[in-house]
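Asks: Task: produce atomic coordinates for the following.
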Amino acid sequence: MKTYIAILICLLLLITGMMAQERKMEPWDAKAEVKYKKRLAEVKEEIWGWKQAGFKNRTVPAEYAKESAVVLAKHTELTTPDKDRELHRSFRALVAINDKAALEEYSEFTFKQYETLSSWYPLEPFDKMTKVIYMGARIFKKDGGTREIYSDEAVVTEVNRRSHKTRKLAIPDLQIGDLIEYFVREEKFINHNTAYTEEIFVLGEEEPVLEYSVHVSAWEEVFALEYRSMNGAPNFKQKIADHMLQLDMLVKNVPPQPVSLWMNPFRQIPMLRVHLRVGVRREKLGRRKEGTIYSNPNALKTRDEAVAGIVGMRNATSSSTLPFLGEVWDNVKRFKKENKNVTDEELTHYIYYLIRYMGLYRVNPQDAIVVDQRRNWAGLSEINFLRYVNYMLVKNDIDADFVLATPRYGPAQNEVFEADDFRVMLKTVGKKPVYMSAEGIFSNTDYIPAEFEGQKAPLVNGGPKEDGIKGNVEIPYSDASKNRQVENMKISFAKDDLQQLKIDRTSSASGHFKRPLQQKLLLYEDYYDAERQALGIKQSFMEEFADSKRNRSLADEYRNAFDKARKDVKESFLDEVKEQFDISPESLDGYKVLKMGLRHNVPEIAYNTNFTMNGYIKKAGSNYIIDAGRLIGPQMSIKPSQRERKADIYMSFARSFEYNIEFQIPEGYTLEGADKLARNVDNECGSFVVTTKQAEGKLTVNVKKIYKNSFAPAAKWPQLLEMVDAAEAFQQQKILLKKA
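Replies: Next up is the predicted model:
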């Protein structure tokens, strides 16, 4: 667990990252480019000189002839070429291009030529705070010809202070049936005594791999190596020779996996995780001794390291380590005085939201003025926030435990590799526990992040009396009805142009769908004031500034910033409409947030938009054809290669979608074809049900799509496929607006 003394809001870093501006050519650019070209020549000679046998192969096995692409060979090296803590990561692959999709994928590569490794340092190519990337490719044509292209020929697509140059390397004249062989080399320095690099070697991807080899080499006087093989992956062959720690692996005939479609690589695909660490003279709590190779560390020992981190931080928490504690206590005492019969559950909610407010909502005079959508991404250190909440619960005689969970898309607890594989929640003790997490500025009590659902997790006592694990808990799953998106649309036709739709839309989202919409659509001015009043804090920071001679001008600056943010938020609503309908509206005539969903007792965000949309209606003589199915937005399409499946299905969470669409039929017309919209697919895994009703000049269409579980065994794949196919087929459905 990473330890810090106080909770900090990293708004300055946030602003720095988001406001990076384009710059003019720096004086060292020309010199750096000369050095880059020289080093590139050395790198390509080294990598093309590797002797792995798989790179001599030019034949795709018959069993993979219909695959989009086939990786004939790939090799990865992680090496430290000298004792100066320089690190080289090299990757080389040879790929057969079998169809148009693969041709598009491999026809260009985007990469950052230079990238600073610290937000505190300006970028200087080839210094010890910069990562440099080299790339090259060569094409083997069907007629026997070859062509080579390298990263110094790539087109610059972006120039800024943080990444210096983002380049795009186009691969000209690549055709179906060709082979492309390419490499990527990253060179950087490890700069801190506690630093390490983590590598993951995954033995499974969308394309079949005929041969995959890995080599790791590090100076024994400086580094330690450790690794874990997971999900049945082989162990490395290891040795120490010529003052180098070495790991090697070779696997052949790795079958393709539907990695991009509902898979959980950390739980399903063989992989190896490697740490290359700067060693220390003695071992303690996750540190490693130089000159040593550690293989498959004991998972229980790793868990105990994580537990010890929590216990140590909990025991170190005191009034001297918690910021704004006096204000927190004053508000808690006032709340208890005003609510004589307050329950432990009510007090828990109040303490949580109060500390969230103090850390993320309130403003100090010295703070940078950030009141637009950037603020919506602010967050706090997970462990620091929760230990603060726990401290206040303990002081108010409320028992709680720290929940030590591994996320669903991380390693299982019996295959953890480091203490940071664990994440933390807080849970009160009792028949109706309150779960608390640190998901950012809109985090609620009684909310469990999707990544923790269904995990079995140790409980660490939150009170000062006991150390270590006191038991385990199985974190509950959320039901599909709790993670819900609802669209209510009233659709009419423009009087002067029946090919234009006028849409009055009210949308809502709850559960795991809520946070992204809050980040996109909410304004700080609104949620700050709502939370301040809910917590009973009488004076706003604007009023405090206005009452202060020193800070009075700040109040005017904030008013101007609030006005600008309110004007600019229209673009966010436009983007939201475009994302839902996959097309930009012709005009956005109204937008308004109805509910912000800031607390557990307001479980949804709701908002209204009014807009005009083109592109859904085609004229056919005196009639009009309406793409009614497209009004529910883009639907998933399963590729032919994905229709047969042997892997279990891991989805983010159970979820439901509902669309209530009301068409106002224009005078002088009738609607035909509504009966063809109806669908009724309902099974153990999901459902897609469409019903229609036509009366009094209106057509009402109700669409419900439900993914009933977040996990399904591979044997149930046909049921999910049936539901997904039904939704895709509905999207193609049309109705006819016929002249009466």
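
Asks: contacts and neighbour counts: CA atoms only from here.
Replies: Will do.

Asks: Now do the helix or strand where Glu115 lies: distance to the chain's middle.
Replies: Assigned by DSSP states H and E, Glu115 belongs to strand 108-116. Counting by Cα atoms, centre = their mean, to the nearest Å, strand 108-116 is centred 21 Å from the centre of its parent chain.

Asks: can you give me the strands for the stretch 351-500 of the chain?
Replies: Per DSSP state E, counting those that start in this stretch, the stretch 351-500 of the chain carries strands over the ranges 400-405, 423-428, 435-436, 456-461, 469-474, 484-494, 497-510.

Asks: Was I right to think Ile706 contacts Asn680?
Replies: No. At 12.0 Å, Ile706 and Asn680 do not qualify as touching, with contact defined as Cα atoms under 8 Å.

Asks: These two: who's more crowded?
Replies: Ile706 (20 against 13; other Cα atoms under 10 Å).

Asks: what's the closest non-adjacent residue to Glu199?
Replies: Spatial nearest neighbour of Glu199, excluding adjacent residues (Cα to Cα, 6 or more residues apart in numbering): Val274 at 5.1 Å.

Asks: run this one through as well so I can compare:
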Amino acid sequence: MKRGILLFVFTSILQLSFAQKDLERKLKQMHWDNAGPEFRQMKAPDRWKNESAVILATRIDYLGSFGRVRKSFTENIVIHYRVLLQDKASVREYSELTFNKNKITTNLIGKTNAYSFVAIKIVKPDGKEKEMDLTSAVKTDIGSEKDSKMAVPDLDQGDIIDFFIAIQSKDSEAPNITESDLLEEKYPVVYKQIRFVVPRQIRFNSKSFRGAPEFIKNQQGKDNIYTLIDTMRGRAPEILWDFPHRSSAEVRYKITNGKAVVHEDEALVARDALQNFDYNNQDIRYIEDFVHQISGKGKSQSAIVKEIYYLLRSPIFQKAYFNIEQGSPMDNHYVSERFFFLLNKYMKRYNIDHEIMIVPSRNYGPFCDLVNMSSCDLLLKVGKDSGFYLSRPTPFSIPGEIPYLFEGMEAVLAGYPKSITSSRINEQIPVSHKESNLTYSRYNLCFDSSDLFKVKVKRDVTAKGNNKAYHQYLIFTNHDYLREYDKPQYQSFSYSELKALVNEYSYLREKSEQQTDQENYERDRRVEVDIELELDTKISEYKNLTIKSAGMWEDMPDTEYSDEFIIDNATKKAGKNYILEVGKFIEKQTELSEEQLQRDRDIHMGFARTFNSEIMILIPEGYIVEGIDNLNINVSNAYGGFISAALLEQNKLVIKTSKYYTQNHCSAADWPYMVSFLNAAVKFSKSRILLKKL
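Replies: Okay, here's the model as predicted:
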């Protein structure tokens, strides 16, 4: 019996080995030996001779086919690149490759059933080719367990790296595929082809944007062939405030089984998806138990819903409903759609007016431009016209706050009870204003009388709205967060399983107490590095970080903190006098390169916002200040501005600045208006004052 098993295993290994070698030979012949002329090119066009690398050719092929009597569907995908390396930077980039190791599986009679295969060769300038031996690759942990990496030795400028990835898979039915392809890549592309060969029963729909070519349809036997060819495409530009999927040449396509219902407008898909809330069977006993504990305090329905929001954001209920571990709440885990179903179920049961919405993201565009809903998310609106929104909870989110990527977009909605939205099915999401997203920084500077090179700094920071998140993750620790939920209403429940989670929370909170010193040390170093980066200086003796408000509760919605530090070399000696680079205290500014001054793409920013600073400098005894007039600047227009004013009050110099952006979007034609106040802020950031010895 054992001999029979061993013989079967040995025979299977031989079959696998022979099948793999035969497959490798066929794939290399197809994609290397029989490749089109574009994959034999050796030189880049003259216009791109100064680029780091040039993609001479790239091709993506998708071949789908049904098995006998349509009981299975086979997909063959090949991605092929030929890249000319023109400088040391691109040589370094390709000197180590990460890929998915070759794999092949067969059925019992030795016929290839599925595979993934990678082949790489180096082409020298004289045409000599060297194929890479992938058996020398080592496994990595950067992706799946199959990921491998290998060094590419003897790679030089002028070499070409030519590689392809071939994948075959089988399933019981044809898949539904939606994809978005940006035609611009990191390097210029001489020739690009995307081709789909699918049975006529398969539907193919595509949309081309911003100068991208269309797919051309042809027929071959029982198949339809859709081909897109793009040539001489420049590299993706490195520009500020860009949503590539709203500004670059792009094709979006959808492949669907002929049986599937296909909507041209994804808004109709969204409306269908919202019908799932009509069949909501979520268990809300835990929520009702919590509400029972707090309902005797005369709270309104809206207030109760907000309390439920905070509950579902808590470590205990993140574990109870979303299976998210309690110990690291700052990791910003993804909360599933169950959150919306839970709230919807509660509000329907207790007759609270609300609407469920699906909203497309600004960085992909409105529903009419989409081919899938991967860029969309759900929102809840509690109440009618003057109601408030609830988004998917993150560690610091507050009821009423809207993720900025959904601001201004038109949502599809369904209301409960049904009668409240009988006359409308869409809503435009509000847009936050510059006053709502504000950072205020106050610096108090005092010189060391014995050493005027040193400046003692006391800082106070307040952040509001969308400006908060940066500061919250900078100054808060897991221990701080767990302590925020150490409140009676989040620890008193009737159900034994919740009591067990409360005990787990208490254990983890106490455990975090033991790690407080280390967490605080790491946090202080993090803040210290941030200050040095923003002020472009070195600091010492960082201390007394005091968090006045985390900004995670509605009654204290702003993030507020203060700290102290010393700048050891704040001034430069000029004879008997000292020079202070006072402009640095408005923190790091956006300095545009010559290339960035010209722009032909719209500006897509996160949100309108304001940054206010107040710098108070105590003038050392025996000195006066010169250069104050240079600190007064006023550049403002419809898109934003930078304003600064300096005033000497006895022995104290007070400087106030405000930099603001009025909108989250600006057309390319209006970019010069933004440049004007951006440059004004940069100019101020380089300002100096002279402390002149009397």
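
Asks: re earlier: what packs against the strand holding Glu115 of structure 1?
Replies: Contact here means 3 or more Cα pairs under 8 Å, 6 or more residues apart in numbering; DSSP states H and E; on that basis strand 108-116 of structure 1 packs against strand 130-140, strand 165-170.

Asks: same thing but 10 Å
Replies: Counting contacts by 3 or more Cα pairs under 10 Å, 6 or more residues apart in numbering; DSSP states H and E, strand 108-116 of structure 1 is packed against strand 130-140, strand 155-158, strand 165-170, strand 179-189.

Asks: Is it possible to get the ones you listed out as CSV so that each row also shows distance to Met596 of structure 1 and mean neighbour count?
Replies: Conversion of these to CSV gives the following (distance: least, Cα to Cα, whole Å; neighbours: other Cα atoms under 10 Å):
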stretch, distance to Met596 of structure 1, mean neighbour count
strand 130-140, 42, 22
strand 155-158, 37, 14
strand 165-170, 38, 19
strand 179-189, 44, 21
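
Asks: and these as a markdown table, adding distance to Val701 of structure 1?
Replies: Converted to a markdown table, those look like this (distance: least, Cα to Cα, whole Å):
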| stretch | distance to Val701 of structure 1 |
| --- | --- |
| strand 130-140 | 53 |
| strand 155-158 | 46 |
| strand 165-170 | 46 |
| strand 179-189 | 50 |
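
Asks: what residue of structure 2 matches up with Leu261 of structure 1?
Replies: Matched to structure 2 by TM-score structural alignment, Leu261 of structure 1 sits across from Leu240.

Asks: can I assume its match is in contact with His604?
Replies: Yes. The criterion here is Cα atoms under 10 Å, and Leu240 of structure 2 meets it with His604 at 8.6 Å.

Asks: which SSE is the residue nearest to Glu199 of structure 1 in?
Replies: strand 271-278.

Asks: so what does that strand touch, helix or strand wise?
Replies: Short answer (3+ Cα pairs under 10 Å, 6+ apart): strand 271-278 of structure 1 packs on strand 69-79, strand 196-202, strand 209-219, strand 223-230, strand 293-295.

Asks: and the helix or strand that the shortest one is followed by with strand 423-428, angle?
Replies: Meaning strand 293-295 of structure 1. Using DSSP H and E, the helix or strand that follows strand 293-295 of structure 1 in sequence is helix 299-316. Using axes from the mean of the first three to the mean of the last three Cα atoms, to 10 degrees, one finds that helix 299-316 of structure 1 and strand 423-428 are set 60 degrees apart in direction.

Asks: Remind me what helix 299-316 of structure 1 packs against, helices and strands.
Replies: Applying 3+ Cα pairs under 10 Å, 6+ apart, one finds that helix 299-316 of structure 1 contacts helix 382-395, strand 400-405, strand 423-428, strand 456-461, strand 469-474.

Asks: Give me the buried stretch members for the next helix-or-strand element following it, please.
Replies: Next helix or strand after helix 299-316 of structure 1 toward the C-terminus (DSSP H and E): helix 325-338. Counting neighbours by 16 or more other Cα atoms under 10 Å, one finds that the buried residues in helix 325-338 of structure 1 are Leu325, Val328, Asn331, Val332, Phe335.

Asks: related to what we said a few turns ago, in contact with the residue nearest to Glu199 of structure 1: list those residues for me.
Replies: Contacts for Val274 of structure 1 (Cα atoms under 10 Å, 6 or more residues apart in numbering) come out as 78, 196-201, 216, 225-229, 247, 294-295, 417.

Asks: do the same with Ala727 of structure 1
Replies: Contacts for Ala727 of structure 1 (Cα under 10 Å, 6+ apart) come out as 629, 632, 634-637, 679, 681, 687-690, 703-705, 721.

Asks: how about the strands of the stretch 351-500 of structure 1, which one is nearest Ser163 of structure 1?
Replies: Nearest to Ser163 of structure 1, of all those, is strand 423-428, at 30.5 Å by Cα to Cα.

Asks: Tell me the spacing between the counterpart of Ile603 of structure 2 in structure 1 and Ala674 of structure 1.
Replies: The alignment partner of Ile603 of structure 2 in structure 1, by TM-score structural alignment, is Ile649. Distance of Ile649 of structure 1 to Ala674 of structure 1, given as Cα to Cα, to the nearest Å: 34 Å.

Asks: In terms of neighbours, single out the busier of these two.
Replies: Ile649 (22 against 19).

Asks: For the more buried one, which non-adjacent residue is spatially closest?
Replies: Distances taken as Cα to Cα, 6+ apart place Ala712 nearest to Ile649 of structure 1, at 5.1 Å, with adjacent residues excluded.

Asks: ok, now Gln113 of structure 1?
Replies: Using Cα to Cα, 6+ apart, the closest residue to Gln113 of structure 1 is Ile133 (5.0 Å).

Asks: That neighbour is in contact with Glu115, isn't it?
Replies: Yes. Counting by Cα under 10 Å, Glu115 is a contact partner of Ile133 of structure 1 at 8.5 Å.

Asks: residues bridging contact with these two, i.e. touching both?
Replies: Lys188.

Asks: Met596 of structure 1 contacts Tyr527, correct?
Replies: Yes. Judged on Cα under 10 Å, Met596 of structure 1 makes contact with Tyr527 at a distance of 7.4 Å.
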